[in-house]
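J.: Predicted model, plus sequence, below.
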Amino acid sequence: MASFFVVEDHALTSLGIRGVLSEQPDFVCAGFASQKGEALQKLSVLSESKSLPEIVILDLFLGEESGIDLLKEINRQFPGIKVLIYSMFEKPGIVSLALENGAKGFVSKSTREEELITAVKMVLDGGNYVQHNLVPPLFTYRTMLDSFTKQEQNIFKLILERKNRSQIAAELNIASRSLENYLSRIYSKTGCKGHEELIKKFGE
């Protein structure tokens, strides 16, 4: 039996995921959570009893909290757990961000239940899975990203994580004026006018 854990802030969606996977003969639910702190606490308890799940099904945005931050923490604290992203956001920037931070797969909530099951099975078998129609835009996006400097890439990715200017400046230890100069170049290269347009174009 393969055990799974669901992190999803919408109760009905969480219940639906657990229901669909639990109907599979080889899957058993190890638990669920709706927020980052709750998820890490429950996984710690499971770790102590040596019953960690093999896979976490993770939503990318948990209310005001970032699923990317939780993804990083799961990989740091529980490196044996595989993480599959199940998100309503499917633009190439957010898919790439999840994969770069250790997700083994990415499936959109708009897809069929069968694809979620297929993705879970493939990831559990040691593979990677990205929903098929999300792959071509991902290659186009990464080609665009190659035209950015390293610092521009860092800033751009933090914007897609929904970090504001002060958070970006603090995390990268750069002055506000320098950040504005970087942002100006990013907007120019992407044809966007600001954070909101960048997120809408690449991160939703």
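T.: Yep, that arrived.
J.: going forward, measure contacts and count neighbours with C-alpha atoms only.
T.: Will do.
J.: From residue 185, how far out is the residue sitting furthest away from the middle of the chain?
T.: Computed with Cα atoms, centre = their mean, the residue of the chain farthest from its C-alpha average is residue 177, at 29.9 Å. Look at residue 177 and residue 185: by Cα to Cα, to the nearest Å, they are 13 Å apart.
J.: dropping in the other structure now:
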Amino acid sequence: MSSSEDCGPESTAENAPIRLLLADDQDLVRGGLAALLELEPDLTVVAAVGRGDEVLAAVQARRPDVALVDIEMPGADGLAVAAQLTREAPDCRCLIVTTFGRPGYLRRAMDAGAAGFIVKDTPAEQLAAAVRRVAAGERVVDPQLAAASLAGGENPFTAREQEVLRAAADGASVRAIAETIHLSPGTVRNHLSAIIGKTHAQNRHDAARIAAEHGWL
């Protein structure tokens, strides 16, 4: 996938359509979303990328009004992309469109500055409506996810505990984790103990699973 797919000339019409960028690492998903959205007379896809670290450059080059961004992408995830666009390209609003409808992801996306969060199985007309609302300055959140997020509470981990749990998620030993994140093995054990207690997990592997299911990592 090239860093950016030029998807058409810029419009200079007085009532110009809403300009969109699509960021998803699956070619079929990008193509399907583009086909659906281009059916709407007031929407036009001006760029599409397959990596999170390609989004900012494409935004700067093509100046979309809204970036539709997946969460799990190579290069940078959608949450990092949302934060980057908020800092460096605030005129482009970020709408997370993802398969991973996890309450923790929703909270993190909103904290990162995303203007909306919806799941990929949203009907086409609702997706188009969400894009229009985000372009108009509103925030759009899947109502079921919003309710689940409120019920689930805040992410229980500190930043350091999240770092330890990410390092532990692939089964690394305590010593390997300690070397990776520059802590003593004893400190790592203390963090893992706190993590297990907060998740009521059986062990650190179970804690990593619970955290992933909630979108806390």
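T.: On my side now, so go ahead. Note that the coordinates shown come from a computational prediction; the quantities given were computed from them, not determined experimentally.
J.: State whether the residue farthest from the centre of structure 1 is indeed within a strand.
T.: No - counting by DSSP: H, G, I helix; E, B strand; the rest coil, residue 177 of structure 1 is not found in a strand; it is helix.
J.: Trace residue 67 of structure 1 over to structure 2, please.
T.: By TM-score structural alignment, residue 67 of structure 1 lines up with residue 78 in structure 2.
J.: Burial check on its match, number of neighbours?
T.: 31 (other Cα atoms under 10 Å).
J.: ok, now which ones touch it?
T.: 52, 69, 70, 71, 72, 96 (Cα atoms under 8 Å, 6 or more residues apart in numbering).
J.: For those, give me CSV that also has neighbour count, distance to residue 211 of structure 2 and secondary structure.
T.: Shown next, in CSV, are these (neighbours: other Cα atoms under 10 Å; distance: Cα to Cα, whole Å; DSSP: H, G, I helix; E, B strand; the rest coil):
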residue, neighbour count, distance to residue 211 of structure 2, secondary structure
52, 24, 23, helix
69, 29, 22, strand
70, 28, 19, coil
71, 24, 16, coil
72, 17, 16, coil
96, 29, 20, strand
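J.: Contact partners for residue 66 of structure 2?
T.: Neighbours of residue 66 of structure 2 in contact, by Cα under 8 Å, 6+ apart: 18, 19, 20, 21, 92, 93, 94, 95, 131, 134, 135.
J.: Out of those, the closest to residue 117 of structure 2 would be?
T.: Nearest to residue 117 of structure 2 among the contacts of residue 66 of structure 2: residue 95, at 5.9 Å, using Cα to Cα.
J.: Quick check: the aligned residue for that closest one in structure 1?
T.: Aligned counterpart of residue 95 of structure 2 in structure 1: residue 84 (TM-score structural alignment).
J.: Pull the residues that contact stretch 177-185 of structure 1.
T.: 151, 152, 155, 165, 169.
J.: Give me the spatial nearest neighbour of the first one, chain neighbours excluded.
T.: Okay, so that is residue 151 of structure 1. Using Cα to Cα, 6 or more residues apart in numbering and skipping the chain neighbours, the partner closest in space to residue 151 of structure 1 is residue 182 (8.0 Å).
J.: Next one: the equivalent of the one you found over in structure 2 relative to residue 101 of structure 2, how far apart?
T.: Using TM-score structural alignment, the equivalent of residue 182 of structure 1 in structure 2 is residue 191. Distance, residue 191 of structure 2 to residue 101 of structure 2, using Cα to Cα: 28 Å.
J.: Equivalent analysis for residue 26 of structure 2, please.
T.: For residue 26 of structure 2, the distance to residue 101 of structure 2 - Cα to Cα - is 17 Å.
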